[in-house]
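Visitor: I would like to see how this sequence folds:
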Amino acid sequence: MTLLYIVLATFAGGLLSVLVAASLTVGVLTRLVKSLVSLSAGILLGTSLLNVLPEAFESHTAEPQTLFAVLLGGLLFFWLLEKVELYRHVHHHEGDGHHHHHHFDAEQAGRGGLSVLVGDSIHNFCDGAIIAAAFLADTKLGVATALAIVAHEIPQEVGDYIVLLNAGFSRAKALLFNALSGMAAVLGGVSGWLLIGQFDLALPYLLVLAASSFIYVSVSDLLPQLQQRLAIRETIAQVAWLAVGLALSLGVSTLLHGAAHAH
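Guide: This is a model prediction of the structure:
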């Protein structure tokens, strides 16, 4: 059953983001991304700090100092991956307030057509393995982790889609590429189930790595995008979406700990 949950969760993550991109116009997507970035920042931070890390530290099979060292190593690892463009986070698009030069997206996708696909596929593969580790630790934690990843995947894949469209890709081709890269999560999930299942003692370390991925994406990519000088109304909306993300994570955390105490 655990493998079925992993496959369904990873497949839903890849499919849902593509369906959202397919069903909405570019104008609506452009506005939607801004709210989703705030929401996913809250969910990723909340899930990593309130759900995943506590689960890893409560396992009592690893020293806290070692787990913190893994957290530090994970942050540096994902920074290096992004530095060589293998862990990209695309939420940018022309007119998004980032003041990129004209045709920035065309250059990004032209130069990064293959790079974006390779980077996203590796990113999605890692996400799949993270979901597998969470489900192997606890089914409820797996659900919480999968929801956090889906929350981040939707704005990321929508951002990729907009970049590819701006670069001249047809709607169908851009969606197909996004779908293919999204399916790498399923491969990562199955691989994670096969490999991680053999090493129960490694689970706390893998959960910390998962948390480091969430924290890195939030701090290096999502939160900096929210550091723009905006009108009061937009700022309130931004903070509200972030708070909703944190509240959702807190709610899941409460349910997880309630279920644990019930046992």
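
Visitor: okay, CA-based contacts and neighbour counts for the rest of this
Guide: Noted.

Visitor: Next, count neighbours for L230.
Guide: Other residues within reach of L230, judged by other C-alpha atoms under 10 Å, total 12.

Visitor: again but with V28, I slipped
Guide: Neighbour count for V28, taken as other C-alpha under 10 Å: 11.

Visitor: quick one: it and S35, what's the gap?
Guide: Shown here: V28 relative to S35, a distance of 11 Å by C-alpha to C-alpha, to the nearest Å.

Visitor: Show me where the protein has its helices.
Guide: With helices called from DSSP state H, the chain shows them at 2-23, 26-46, 53-57, 64-83, 104-137, 139-166, 171-182, 184-196, 203-217, 223-225, 232-262.

Visitor: so how far is the longest one off the chain centroid?
Guide: Looking back up the chat, that one is helix 104-137. 10 Å (C-alpha atoms, centre = their mean, to the nearest Å).

Visitor: go on, stretch 223-240?
Guide: Computed by C-alpha atoms, centre = their mean, the separation of stretch 223-240 from the middle of its chain amounts to 21 Å.

Visitor: How about stretch 158-174?
Guide: Stretch 158-174 sits 20 Å away from the centroid of its parent chain (C-alpha atoms, centre = their mean).

Visitor: Not counting that stretch itself, show me its contacts.
Guide: 17-18, 20-21, 26, 29-30, 33, 90-93, 105-110, 113, 116, 175, 178 (C-alpha atoms under 8 Å, 6 or more residues apart in numbering).

Visitor: Quote the end-to-end distance of it.
Guide: 10 Å.

Visitor: One more sequence to fold, the one below, so I can look at both together:
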Amino acid sequence: MSTLAWIILTSLLGGLISIFFAAILTLNTRSSWVSMLVSYAIGALLGAAFLNTLPEALELAEDPKQITIIVLLGILLFFILEKLVLWRHCHMDECEVHDPEHGHSIYEAQGDHGRSGLMITLGDTFHNFVDGILIAAAFMVDVQLGIVTAIAIFAHEVPQEAGDFIILLNSGYSRTQALLLNLLSSTSAVVGGVLAYFMLHQLNHLVLPMLAIATACMIYVAMADLIPGLHKRPEIGDTIQQVVLISLGIGSIWLVETMLKHSH
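Guide: The predicted structure is shown next:
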């Protein structure tokens, strides 16, 4: 089998397998559990950002400050994008952010009208594209190295994809829509792998900024969109539950990363 065929096959199968396992973990959950599992999703996002994408970018960077600047600019970019989404709803559908008849935000009752789901899908697309480039680079060195790299990449994707599913469901998407969005996002790994095969040297300079942008997206969605919702349940029992689930989300990413390092 040719190197290009290996790249396409592993990028495609790896994405499908990681989404399949993530779907099993999340799609069978009761609707009443989704808001509770948002805490786990926050942990998975922060864990992926601070234990995976950011360290990887800093390790590859000649000047770490460049990465932190891109992360800061990325957070600002996602803030602006979210403002544009809000502005569109307020002008196209009167104002959906605030319901004057009931005196409360519609987003409080019906998720966030897809905002955090849209943001996390965009960030995950960047991340998967970079994963495809890394898989292609490994296969172009050695087939065995490519297989090991692909397994490692998609193993740490499972808890993150599970977090993405939960965020999409909490954001108002149906289970089918959440699955289709994750499948669509995963195809960017194939695109990244194929492009890297034909023009790896030209794409090398994109890896660092895209890792930084993916990091910015994860941090922004977790901190700006999801954590404020947890503060609406300030009771001590709810708070303890939230802290435990956030810790589990971070721990699942850390555990996978640690197991993969030891396997090498």
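
Visitor: returning to that earlier point: can I have the buried ones of the contacts of stretch 158-174 of the first structure as a PyMOL selection?
Guide: The PyMOL command for the buried members of the contacts of stretch 158-174 of the first structure (criterion: 16 or more other C-alpha atoms under 10 Å) is given here:
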select buried, resi 17+18+21+26+29+30+33+90+91+92+93+105+106+108+109+110+113+116+175+178
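
Visitor: Leaving out chain neighbours, which residue sits closest to A56 of the first structure?
Guide: Counting by C-alpha to C-alpha, 6 or more residues apart in numbering, A56 of the first structure lies nearest to P204, which is 4.4 Å off, once chain neighbours are set aside.

Visitor: what's the counterpart of that neighbour in the second structure?
Guide: Aligned counterpart of P204 of the first structure in the second structure: L208 (TM-score structural alignment).

Visitor: Help me confirm that its match comes into contact with I67.
Guide: Yes: contact criterion C-alpha atoms under 8 Å: L208 of the second structure and I67 qualify, at 7.4 Å.

Visitor: about what we covered before: if I pick the residue nearest to A56 of the first structure, what's in contact with it?
Guide: Contacts of P204 of the first structure (C-alpha under 8 Å, 6+ apart): 55-57, 59, 61-62, 67.

Visitor: What of G117 of the second structure?
Guide: 164, 167-168, 171, 173.

Visitor: Not counting sequence-adjacent ones, nearest residue to it?
Guide: Of all residues not flanking G117 of the second structure in the chain, L168 sits nearest, at 4.6 Å (C-alpha to C-alpha, 6+ apart).

Visitor: Next, count neighbours for the counterpart of the one you found in the first structure.
Guide: Aligning on TM-score structural alignment places L168 of the second structure opposite E157 in the first structure. Under the neighbour criterion other C-alpha under 10 Å, E157 of the first structure is assigned a count of 27.

Visitor: Is it correct that E157 of the first structure is in contact with L15?
Guide: No: with contact defined as C-alpha under 8 Å, E157 of the first structure does not reach L15; the gap is 10.2 Å.

Visitor: ok, back up a step: so how do I select the buried members of the contacts of G117 of the second structure in ChimeraX?
Guide: Selection of buried members from the contacts of G117 of the second structure for ChimeraX, criterion 16+ other C-alpha under 10 Å:
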select :164,167,168,171,173
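
Visitor: re the thing from before, return those of the contacts of P204 of the first structure that are likewise in contact in the second structure.
Guide: For the contacts of P204 of the first structure, the aligned pairs still in contact in the second structure (both residues aligned by TM-score structural alignment, their matches' C-alpha atoms under 8 Å) are 56, 59, 67.

Visitor: Make TSV out of those and add distance to L246 of the first structure and neighbour count.
Guide: Converted to TSV, those look like this (distance: C-alpha to C-alpha, whole Å; neighbours: other C-alpha atoms under 10 Å):
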residue	distance to L246 of the first structure	neighbour count
A56	20	23
S59	24	13
L67	24	20
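
Visitor: Let me have those residues in TSV, adding distance to V217 of the first structure as columns.
Guide: Converted to TSV, those look like this (distance: C-alpha to C-alpha, whole Å):
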residue	distance to V217 of the first structure
A56	19
S59	25
L67	19
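
Visitor: Just the closest of those to K140 of the first structure, please.
Guide: Comparing these against K140 of the first structure with C-alpha to C-alpha places A56 closest, at 14.0 Å.
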